[in-house]
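>>> no letters, just coordinates:
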């Protein structure tokens, strides 16, 4: 059966994303035009616009990483709302789709990916589809990353057990950081604002995501 991806994309926006209070016209425009199916592993391509998380690779190669549901991607983009002149740091490139979305909204995106295979595949898909000319992917562990650059927005695509105070150092004054934190199965998505009087945390919604590599809670021993 041949799938009409254009129709599937439109239905995703109208039946999934918009009803979940994603109403910003720029965000909806990006979700309605970017070919999400190109960033999904071929074996799962029929699920590109379904309301499910999608594994990025089979077996150990994927390191348990999955694409967010479209509704979570929409809420993430709307929460950060990058402007045309802004610079964004993405932590966790994954398949590269969210990097492409951020690149369509912002002036420049630096995306960090610990898995060389995923980083290479994401770069190849961005280039093959003429997207992400303003997206630079670096293969590095974000938890040991160091930079003197400052960003207007930071998007953390994997969950963290605790809020990442270290990442706030990379924000410009007035910048904002999206992250999901807590313990599965109920985690909290928040927007951290780098206000002049100190960090301010805005609660957004509940969800459940795989942990960022190295950011899972320490195993608990039961005696």
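That came through fine. This is a predicted model, so every value here is computed, not measured. Residues are numbered from 1 along each chain as shown.

>>> C-alpha only now, for contacts and for neighbours.
Fine.

>>> how about the helices in this protein?
Counting by DSSP state H, the chain has helices at residues 5-11, 25-33, 70-80, 97-105, 116-128.

>>> buried residues, the longest one. List them.
Along helix 116-128, these residues count as buried under the neighbour rule (16 or more other CA atoms under 10 Å): 118, 119, 120, 121, 122, 123, 125, 126.

>>> got a markdown table for those residues, with distance to residue 97 too?
A markdown table is the format used below for the buried residues of helix 116-128 (distance: CA to CA, whole Å):
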| residue | distance to residue 97 |
| --- | --- |
| 118 | 12 |
| 119 | 12 |
| 120 | 13 |
| 121 | 11 |
| 122 | 8 |
| 123 | 10 |
| 125 | 9 |
| 126 | 8 |
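
>>> tell me the one of the residues you listed nearest residue 142?
Lowest distance from residue 142 to the buried residues of helix 116-128 (CA to CA) belongs to residue 119, with 13.1 Å.

>>> this structure: strands as residue ranges?
Assigned by DSSP state E, the chain shows strands spanning 54-55, 66-67, 87-91, 108-113, 135-139, 151-156, 171-183, 186-195, 198-207.

>>> show me what the longest one is packed up against.
Judged by 3 or more CA pairs under 8 Å, 6 or more residues apart in numbering; DSSP states H and E, strand 171-183 is in contact with helix 70-80, strand 151-156, strand 186-195.

>>> same thing with the third one?
Under the contact definition 3+ CA pairs under 8 Å, 6+ apart, strand 87-91 sits against strand 108-113, strand 151-156.

>>> ok so, going back, of all the strands of the chain, which one is nearest residue 7?
Closest among the strands of the chain, using CA to CA: strand 54-55, at 19.6 Å.

>>> other SSEs contacting that closest one?
strand 66-67.

>>> give me the residues contacting the strand it packs on.
Strand 66-67 is contacted from outside by 53, 54, 55, 56, 94, 95, 210, using CA atoms under 8 Å, 6 or more residues apart in numbering.

>>> second one coming, line it up with the first:
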């Protein structure tokens, strides 16, 4: 039996009640029932992951712009996708599309082994500084093309994409551990996409489940269209 893993999880009293109400109104009871996911969303201060002029809207259940034609996903989708990963404490997870860093912070409540890649350099730098200033010291960040994954740290128990791909990126399938789970939106940019949960069986086969219709910004990078 694996020993309990302990790591730093920063805590914030500011606007705590709004976080609890966000979970109660927008997330709990809508199919997100995993206790660890719900508790993570109660603890991470979403208002500190959005631009200052959007902070009054931080706990509404809707996406918000974060600059550079990118958005922070609505809380319900963040919770739903996190639950689909079925993360256990101590597992290694890769996020493609750091954005403001909110999703990575949620993941870091579940496991200390979070790796996140952002292709927009300024957003990546901002997220790295935000993690440092807020105390999310276990998150590893990289600025680069997420389509390629992060082979130096592979294989991963779970992979999550927060931008829509045309198809399931082959490099990410290769970097997913047998028995692992990938959650991603797939489909044309500008249109409704389909959220998929992809499982890699122990013998390397790929099984795909179709979940919610969603709308995400498109995945970019030199390999996306090649």
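Right, received. Where do you want to start? Owing to the predicted nature of the structure, the values given are computational and were not obtained by experimental measurement.

>>> how close does residue 43 of the first structure sit to residue 103 of the first structure?
Distance of residue 43 of the first structure to residue 103 of the first structure, given as CA to CA, to the nearest Å: 26 Å.

>>> between those two, who's got more neighbours?
Neighbour count, other CA atoms under 10 Å: between residue 43 of the first structure and residue 103, residue 103 has more, with 24 against 10.

>>> now do the more buried one against residue 84 of the first structure, distance only.
9 Å.

>>> what does residue 67 of the first structure give?
Distance of residue 67 of the first structure to residue 84 of the first structure, computed by CA to CA: 25 Å.

>>> what do you get for residue 161 of the first structure?
Per CA to CA, residue 161 of the first structure is found 32 Å from residue 84 of the first structure.

>>> between those two, who's got more neighbours?
A side-by-side neighbour count of residue 161 of the first structure and residue 84, using other CA under 10 Å, places residue 161 first with 18 against 12.

>>> map that one across to the second structure for me.
With TM-score structural alignment as the criterion, the equivalent of residue 161 of the first structure in the second structure is residue 166.

>>> tell me the contacts of that match?
Counting by CA under 8 Å, 6+ apart, residue 166 of the second structure touches 186, 187, 188, 224.

>>> what's the most buried one of the helices of the first structure?
Mean neighbour count (mean count of other CA atoms under 10 Å) peaks for helix 97-105 among the helices of the first structure, with a mean of 26.

>>> mean shift between that helix and the second structure?
Once superposed with the second structure, the aligned residues differ from helix 97-105 of the first structure by a mean of 0.9 Å; criterion: mean CA distance after the TM-score superposition for the first structure.

>>> so that helix matches what in the second structure?
So helix 97-105 of the first structure sits over residues 102-110 in the second structure, by TM-score structural alignment.

>>> now do stretch 33-40 of the first structure
For stretch 33-40 of the first structure, the aligned range in the second structure is residues 43-50, judged by TM-score structural alignment.

>>> what's that stretch in contact with?
For stretch 43-50 of the second structure, using CA under 8 Å, 6+ apart, the contacting residues are 11-12, 14-16, 19, 55-56, 58-59, 64-66, 72, 100-102, 105-106, 130.

>>> ends of stretch 101-117 of the second structure, how far apart?
When the termini of stretch 101-117 of the second structure are compared using CA to CA, they are 10 Å apart.

>>> what count of nearby residues applies to residue 131 of the first structure?
Residues near residue 131 of the first structure, counting by other CA under 10 Å: 19.

>>> any idea what residue 21 of the first structure aligns with in the second structure?
Correspondence of residue 21 of the first structure to the second structure, assessed by TM-score structural alignment: residue 31.

>>> who touches its match in this structure?
Residues counted as contacts of residue 31 of the second structure (CA under 8 Å, 6+ apart) are residue 80.

>>> any figure for the gap between residue 150 of the second structure and residue 177 of the second structure?
To residue 177 of the second structure, residue 150 of the second structure is 13 Å away according to CA to CA.

>>> check residue 171 of the second structure too.
As defined by CA to CA, residue 171 of the second structure lies at a distance of 12 Å from residue 177 of the second structure.

>>> the more surrounded of the two?
Per other CA under 10 Å, whichever of residue 171 of the second structure and residue 177 has more neighbours is residue 177, with 22 against 14.

>>> can you tell me what that one aligns to in the first structure?
Counting by TM-score structural alignment, residue 177 of the second structure corresponds to residue 172 in the first structure.

>>> which residues touch that match?
By CA under 8 Å, 6+ apart, residue 172 of the first structure lies in contact with 150, 151, 152, 194.

>>> closest one to residue 15 of the first structure out of these, please.
The nearest member of the contacts of residue 172 of the first structure to residue 15 of the first structure, counting by CA to CA, is residue 152 at 31.0 Å.

>>> which position in the second structure pairs with the closest one?
Matched across to the second structure, residue 152 of the first structure falls on residue 157, judged by TM-score structural alignment.

>>> what sits closest to its match if chain neighbours are left out?
Leaving out its chain neighbours, the residue that sits closest to residue 157 of the second structure by CA to CA, 6 or more residues apart in numbering is residue 180, at 4.7 Å.

>>> next one: residue 129 of the first structure
Closest residue to residue 129 of the first structure apart from its sequence neighbours, by CA to CA, 6+ apart: residue 38 at 7.9 Å.

>>> residues in contact with the residue at minimal distance from the centre of the second structure?
Among the residues of the second structure, the one closest to the centroid is residue 103, at 3.9 Å (CA atoms, centre = their mean). By CA under 8 Å, 6+ apart, the contact set of residue 103 of the second structure is residue 78.

>>> distance of it relative to residue 95 of the second structure?
From residue 103 of the second structure to residue 95 of the second structure the distance is 8 Å (CA to CA).

>>> end to end on stretch 155-169 of the second structure, go ahead and measure it.
So stretch 155-169 of the second structure: terminal residues 15 Å apart, CA to CA.

>>> how far does it sit from its chain's centre?
Its chain's C-alpha centre lies 10 Å from the corresponding centre of stretch 155-169 of the second structure when counted by CA atoms, centre = their mean, to the nearest Å.
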